[in-house]
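>>> Have a look at this fold, sequence not included:
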């Protein structure tokens, strides 16, 4: 039976990072299974100033309609609270975000009061370690309007961590191949080094691999890397105005984007929505948007 932990206000992430650091100390005890706990925060009101800051950092137009990726940052403190519990089986530090799926049931207005929930599910083995899903939902007036499944991997081999647990398939910058074989032109992103810190400020995700050269080097990266959810958000911003009112976006995170960077973004319209990719010499991200059935 799942125990529901209700929070009357959004928890901060500073204490969670402190707990994460303590969890890395020798002798720290952990559970063997995912905790049967659902973190819930009801009646969350969108701060329009924060929304505007998020829109600017990720490249969205300023609007009262929430980007599909925005509820992720609203629920991030709940996720941190859950994943830094002493009984959580995997340490937070070192987890790799390998995939993300978001389903938008209808456009979300900044006027909506959101009931957010986060729970962990499906801990399973992987050739490079263990992975699990973090399931997050947003409801309005009792009806679910948004759902996210974030897949995280705990790698046990340093080489896998450096590869961001993704496939190392060479691609040609500025071009992508659709299943039908058609190639499309792309747009060159200019991603400054400050993106790591700017996104950390609006998301609350202050993992040092995104903001510190030293922190990045500790995990095998020569310099800070962009947040995966920033790349996903910026990709959707590139399709803004061309997305259906209800859809599912699937993203697979491949090689990290070392900051600063000039990766190539490509997008192709399909019969059901869009396919898109971000690449340099190797792929950083691949994804698709599929419209909901009418």
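Nice, thanks for sending it over. Everything numeric here is computed off the predicted structure, so don't read it as measured data.

>>> contacts, neighbours, all on C-alpha from now
Will do.

>>> Just name whatever secondary elements the longest helix seen in the chain is in contact with.
Secondary structure of the chain read by DSSP state H shows that its longest helix is helix 70-83. Contacts defined by 3 or more Cα pairs under 8 Å, 6 or more residues apart in numbering; DSSP states H and E place helix 70-83 against strand 37-45, strand 113-126, strand 129-140, helix 195-203.

>>> A further structure is provided below for comparison with the first:
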């Protein structure tokens, strides 16, 4: 366990990620765990996040907001010398958040981040970034972010079974969304910001952040105070785009989806 006294410098970490990409040759995931205590939420930053993602302004943190608070520690782990994969080119393919109760703007938080469970995938290797958020020593919020390192793979593909029903809303996603979300999240991966960088990784133009897509969908739902929200990120959401949102109540909670106008899924999710 390594304690951090402040948020990592993401600008420096992204520069490091580019410089060290050729040296990443694969191997075992490190056992490092980063811990940051005494985290206080900046009300102005929270309000900016709420506006970009479509949440109302409240003292309760949106269920996706702790992801932003811990993101710097995640990037630090994935740019450390012992991390086997280059950060540049990793694809965020799934995300699971378990919340026992809403976190409050006024609470002091502790966050822990580590990586685990490298495993084969038909398109390469998957692994998880595991995050816990504590209040007064009790874990209130957990997250599993699953990333894909593209390359030779094996195993069977899988996709979440979701029946979200008929469209309930249509959203226009603007071309500058990647830059706007990057400003509040710190996630300045160039595939979200620059069409030339996006083309270098096989996308016709810049794509939206997966965690923006998840947050925007959850902003349209009324979530229970205690719940688990899981999503798979499917087809990349190109910027700009027009997308359809659908949600349907199920016996255990809700199914929801974000799709292109032709019906191809960008995101498939469940609330339980």
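Thanks, I have the structure now. Since the structure is predicted, the reported quantities are computational estimates derived from the model, not experimental observations.

>>> What does residue 32 of structure 1 correspond to in structure 2?
Aligning on TM-score structural alignment places residue 32 of structure 1 opposite residue 27 in structure 2.

>>> Settle this for me: that match is touching residue 86, isn't it.
No - Residue 27 of structure 2 is beyond contact range of residue 86, at 11.6 Å (criterion: Cα atoms under 8 Å).

>>> neighbour-wise, which of the two wins?
residue 86 (20 against 11; other Cα atoms under 10 Å).

>>> Apart from its chain neighbours, what residue comes closest to the more buried one?
residue 21 (5.0 Å; Cα to Cα, 6 or more residues apart in numbering).

>>> ranges for the strands of the stretch 151-272 of structure 2?
According to DSSP state E, counting those that start in this stretch, the stretch 151-272 of structure 2 carries its strands in the segments 167-173, 227-233, 241-249, 254-260, 265-271.

>>> what's the mean distance for the longest one versus structure 1?
It stands for strand 241-249 of structure 2. When structure 1 is overlaid, strand 241-249 of structure 2 sits 0.5 Å from its aligned residues on average, using mean Cα distance after the TM-score superposition for structure 1.

>>> counterpart of that strand in structure 1, which residues?
So strand 241-249 of structure 2 sits over residues 261-269 in structure 1, by TM-score structural alignment.

>>> The residue opposite residue 289 of structure 1 in structure 2 once aligned and residue 246 of structure 2: what is the separation?
Mapped onto structure 2 by TM-score structural alignment, residue 289 of structure 1 lines up with residue 271. To residue 246 of structure 2, residue 271 of structure 2 is 13 Å away according to Cα to Cα, to the nearest Å.

>>> picking that back up, distance to residue 10 of structure 1 and mean neighbour count added to the helices and strands packed on helix 70-83 of structure 1, as CSV?
Output for these, formatted as CSV (distance: least, Cα to Cα, whole Å; neighbours: other Cα atoms under 10 Å):
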stretch, distance to residue 10 of structure 1, mean neighbour count
strand 37-45, 7, 18
strand 113-126, 10, 19
strand 129-140, 14, 20
helix 195-203, 13, 20
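
>>> center of structure 1, which residue is that?
residue 229 (3.6 Å; Cα atoms, centre = their mean).
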